[in-house]
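Colleague: Let's see this in three dimensions:
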Amino acid sequence: MLLEAIAAHAKEHPDRIAYQNQKEKLSYRQLWERAAALSVWLKKESGPVMIFGEKEIGMPISFLACLMAARPYLPVDPGQAIKRIEQIYRQSGAKTILTCGEYLAAEKLGAIFLGERYSEYHESGEISLPDNPLRDAYWLFTSGSTGTPKGVRISLAALENFVEWMLSIPAIAKCGQGITVNQSQFSFDLSVADLWPCFAAGATVWALKREEQQDLTVLYRALQQSSAVRLTCTPSFIRLCLCDEMFSQQLMPQLKTIFLCGESLPSRTVETLHERFPQLSIINAYGPTEAACAVCAVEVQERSGTLPVGEVKSAASKLLILDEDKVPLPDGTPGEIAIVGKSVGNGYVGAFQGGFGTFAGERLYCTGDKGMIRDGLLWYLGRIDRQIKYKGYRIEPGEIEAALLCWKEINAAAVLPIQKAGEVRGLAAIVEWNGKELPLSECKQRLISAIPSYMLPKRWIAVEKMPMNERGKCDFHALERMLQE
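Modeller: Purely as a prediction, here's the structure:
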């Protein structure tokens, strides 16, 4: 379905722009022909293809070529530490390494520059496409709880199921063949929501390079030049955009939809977006890397408190809430969010089982996320594995963070344990204020009306900007280091 759709666009609209970045443009004809050329060479071997790059046009070409050659693509952010890249290389067992640019880590691993392979395709006629939908389409490595990267294997069937679901969302469908801004690196699964739905619909991806996201003036100029109808990003990124009132409908008059995923979305952010973009559709989505990017979504309006993360009936796969014995719980009861069906990936690279399993004969993934289904909506309540034991109580930091994010005076907040000699001595609230910092006494008074007293933070730290990691999410490791200083 996906490959056939891209082939059709290349034939019917060959000169339409499929992908562009700061300096380069790639038409659908160029995308298909160059990927076809590369796929012939890739078919000579098997296994994953490790691909170094940021936002070069070679990235989507190589991804498509891997799908044509029935080899999973493994995007690698060259900005990562070389030690981590070497860990990924060893775990993946990749025999083929490509690079779209000059990167030290790529050179160290003997990567082949991608441009050298375009001219090797000399066959005539149609490319024969593989027909096994259960094969791995891509591998992505995420952070592991043990400190070792964890590789996730996603099948072509799961990817195509995601694309079909994504394009069925009314707010996405109305964007048609317009331009979508890509914010995240390709080594982060949110990029899947930019690339493949756009290519399937014959739309255009406008990719933001890393340096364009580090300066607001440069970022705003790029967003204005994009003429985008859709923006896909994390809540942390959109909060960055909202730092200046210039980010408004005047800057992006054609913007119709924002698709937000990857972390909790504060209601205050939604309120500000509606103030700046009165006609904007704001989609709050949920899904882990292990289930092809996202599995459910809901259009959110201005409201106080916690926001839902998706509609259950329109989800890409079945959603369940399980107890500790993996037994489904009734609506309104908190438990672990589980996903059953086509969205679930093929497991992890190697022997690690993790949350993968089966349920009633279908693939199952237990997310480790705490949640609840109520009124036909899914509500995210934090990570189970971030639970803190303090004075005999089990505390979920996400609950405290959600309470703080309801305040209009706060842009972002994170709650971490204060530890000494391996013992939790209290909680710390790290806050990015929206203007003047509130007195500590008022903070405590507000919180005590929302949470139990034993959950009140002992220490409060104000930061100018909440740190973000390479995936565009809150960098909890950086915050932990801050607490130790």
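Colleague: can we go C-alpha only for contacts and neighbour counts from here?
Modeller: Noted.
Colleague: what's stretch 381-394 in contact with?
Modeller: Outside stretch 381-394, the residues that touch it by Cα atoms under 8 Å, 6 or more residues apart in numbering are 336, 368-372, 395-399, 417, 424-426.
Colleague: Show me those that map onto helices.
Modeller: 397-399 (DSSP state H).
Colleague: Neighbour count and distance to G47 added to those residues, as CSV?
Modeller: CSV is the format used below for the ones in helices among the contacts of stretch 381-394 (neighbours: other Cα atoms under 10 Å; distance: Cα to Cα, whole Å):
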residue, neighbour count, distance to G47
P397, 23, 40
G398, 22, 39
E399, 18, 42
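Colleague: Out of those, the closest to Q249 would be?
Modeller: The nearest member of the ones in helices among the contacts of stretch 381-394 to Q249, counting by Cα to Cα, is G398 at 32.0 Å.
Colleague: ok, that closest one - contacts?
Modeller: Residues in contact with G398 (Cα under 8 Å, 6+ apart) are 381-383, 415.
Colleague: Please repeat the previous calculation with a cut-off of 7 Å.
Modeller: 381-382 (Cα atoms under 7 Å, 6 or more residues apart in numbering).
Colleague: separation between it and T306?
Modeller: G398 sits 11 Å away from T306, going by Cα to Cα, to the nearest Å.
Colleague: on that earlier part again, buried subset of the contacts of stretch 381-394?
Modeller: 336, 368-372, 395-399, 417, 426 (16 or more other Cα atoms under 10 Å).
Colleague: With distance to N469 added, can I get those residues in CSV?
Modeller: Formatted as CSV, those follow (distance: Cα to Cα, whole Å):
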residue, distance to N469
E336, 26
G368, 21
D369, 20
K370, 23
G371, 24
M372, 28
I395, 25
E396, 22
P397, 19
G398, 18
E399, 22
P417, 20
G426, 25
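Colleague: To compare against the first, here's the next sequence to fold:
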Amino acid sequence: MPGETEVLGEGFVDSWQRYPQQTALVVDDDNFTYADLGTRSLAVKEILNSEEISNTKNVGLLTGKNIGAYVGILGTLFAGKAYVPMKPDHPIERNKEILENSSIDTILIDHAGVENLQALLREVDVSITVGTLPSVDDDQREDLGKLTDSETINIAIPPTTNKDPDTDILPDISSKETAYILFTSGSTGRPKGVPITHQNVRSYLKHTWRTYDFNSSDRFSQFFDLTFDLSVHDMFVCWGVGGSLHVIPEENKMAPGQFINDREITVWFTVPSTAMFMSQFGQLKPSTYPELRYSFFCGEALSGRLASMWQKAAPNSIVENLYGPTEATIATARYRWQPDESIEYCENGITPIGEVFPHQQREIVSRDGDIVEQGKEGELYIAGPQVFDGYIERPQANEESFTEIGGTRWYRTGDLVRKDDDGRLHFISRIDNQIQIRGHRVELLEIEATIRDIVESEMVAAVGWPVEEGIAQSIQAFIVPEEEISPKEVIQECETELPDYMVPKEIHLIEEMPLNVNGKIDRTQLRTSLSESHE
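Modeller: Below you'll find the predicted structure:
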């Protein structure tokens, strides 16, 4: 296990000292050792600590998923500042919200971010220092300089090096300072800024390193977008043990089976939707991935059927279902799949989320604010060192998201759960994803589980539509069929297994399930498609 990390990035420096010539990162088919990546990151640190911009606290990263992004993250952390990832293909309005809400006054960009930043600078009335990474050419740099009152700085990245790390790489800052700021999806309104401190993420990393026997021979996947908090796990769990991080190309994300085997990945981490696609493409056949030692899933409900298929495809792998909101730092509960018994513990066909980490606290609370008895469902409240302090400049959201019980400040997750007789937590649904229809409160996960069993496919999603004043007028289901099926027959089978108010009004067969930027099924897009088709 790495040392008692005080700031995010200490684990990387520790591995740089121990394994300087070992591969730290493979991206765009280029290999970078710990010495390579570390030295390049120090060039970013030097710029960020220069006299002109040393007062910067939050650094925006408007880059593609390439070497520039990773040296930008590490260099920002080495400089004692917080990194704020932004996506070049996000709408200008969203990046404007991020820029203004997180008080960014310095942005690092590569060639992928130039066009977005040019448009962004025309929209905001603030001075922004722009740090351009080597992939930005001279003409682009000159054009950007005309759009901001501040300086445009070229960041020179040194070539491959064998340099050992200096002793003063890490910043002398409090662990209560912000390490990174991420923004919620904004699907229910304006995106909310979530500042995570070094102490928050340190608590998660220390727990993870102690729990699993990762080592410097492990080859970790890097699936998640850098605007998604699970990417922090990808990077810093790996770099803290001296492992190599393998960035999955966009073209391989829906069907990464060959990538797993070609790169001999030993630690895999993704959302369940990826496994759904792999099943659809025939990539979950038994014993397909013998090299995998660990397989983690997070971000969505993991069906028991899918967990079982994955376990058979990766027979030597420990399969774990992780759970946790961004506000509680990456993950805060886990359940280990047991091939011989776990399928019996699934409720609505969904794998349990297990129990919260031992250094965290939890309560299950009813709608009336009472702590519920075992076996009853309620909202999951979380407290502990991983829970963030509050959203940026959102007092009303903070008031709604936090409450005090017994002298403890609790974060309200918005997730309904139930604890079974053996102490396992089961995810029921999001409070805001429960729908009411014909006077009944309906769990869409239960409908999806029924349809999955009928069609023997994981690619299923159910939504309430249209919704008026919080009440759904009908249930609509979407299926990506693996073989020819009849929507009428699926509805008829649902009628034999579900109460009439839970039976989908329509079944839509689609060629591809839409995903959001984090790889999850995009139910908002499904509802939008229904609205557009009925205009």
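Colleague: Quantify their similarity with the TM-score.
Modeller: Overlay of the two chains. TM-score (TM-score structural alignment, normalised by the length of structure 1): 0.90; 478 aligned residues with a Cα RMSD of 2.7 Å.
Colleague: Pull the most distant pair out of the buried ones among the contacts of stretch 381-394 of structure 1.
Modeller: Checking these with Cα to Cα, the most distant pair is M372 and G426, at 27.3 Å.
Colleague: picking that back up, now for the contacts of stretch 381-394 of structure 1, which pair is the farthest apart?
Modeller: The widest separation within the contacts of stretch 381-394 of structure 1 (Cα to Cα) is 29.8 Å, between M372 and R425.
Colleague: which residue packs closest to the residue positioned nearest the centre of structure 1, ignoring adjacent ones?
Modeller: In structure 1, the residue lying closest to the centroid (Cα atoms, centre = their mean) is L190, at 2.7 Å. Nearest residue to L190 of structure 1, sequence neighbours excluded (Cα to Cα, 6 or more residues apart in numbering): C293, at 6.0 Å.
Colleague: Assign a three-state SS to the aligned partner of the one you found in structure 2, would you?
Modeller: In structure 2, C293 of structure 1 lines up with I330, judged by TM-score structural alignment. Judged by DSSP: H, G, I helix; E, B strand; the rest coil, the three-state class of I330 of structure 2 is coil.
Colleague: which part of structure 2 lines up with stretch 186-201 of structure 1?
Modeller: With TM-score structural alignment applied, stretch 186-201 of structure 1 matches the range 226-241 in structure 2.
Colleague: Need the residues that contact that stretch.
Modeller: 1-2, 11-12, 15, 24, 85-86, 182, 205, 214-216, 220-222, 224-225, 244-245, 326, 330, 518.
Colleague: could you redo the last one with a cut-off of 8 Å?
Modeller: By Cα under 8 Å, 6+ apart, the surrounding residues in contact with stretch 226-241 of structure 2 are 1-2, 8-12, 14-15, 24, 65, 85-87, 182-183, 205, 208-209, 214-216, 218, 220-225, 244-245, 269, 326, 329-330, 518.
Colleague: measure N252 of structure 2 to F223 of structure 2 for me?
Modeller: 10 Å.
Colleague: what residue of structure 1 is the furthest out?
Modeller: Largest centroid distance in structure 1 under Cα atoms, centre = their mean is S124 at 38.4 Å.
Colleague: And that one, which helix or strand is it part of?
Modeller: Assigned by DSSP states H and E, S124 of structure 1 falls within no helix or strand.
Colleague: Any figure for the gap between it and V49 of structure 1?
Modeller: Distance, S124 of structure 1 to V49 of structure 1, by Cα to Cα: 25 Å.
Colleague: any idea how far the aligned partner of T211 of structure 2 in structure 1 lies from G357 of structure 1?
Modeller: The pairwise alignment with structure 1 assigns T211 of structure 2 to I169, based on TM-score structural alignment. Going from I169 of structure 1 to G357 of structure 1 by Cα to Cα gives 28 Å.
Colleague: now the helices for the stretch 251-400 of structure 2?
Modeller: 257-262, 272-280, 304-313, 342-345, 395-401 (DSSP state H, counting those that start in this stretch).
Colleague: Give me the mean deviation of the third one from structure 1.
Modeller: So that's helix 304-313 of structure 2. Taking mean Cα distance after the TM-score superposition for structure 1, the mean distance separating helix 304-313 of structure 2 from the aligned residues in structure 1 is 2.1 Å.
Colleague: This completes my enquiry, with thanks.
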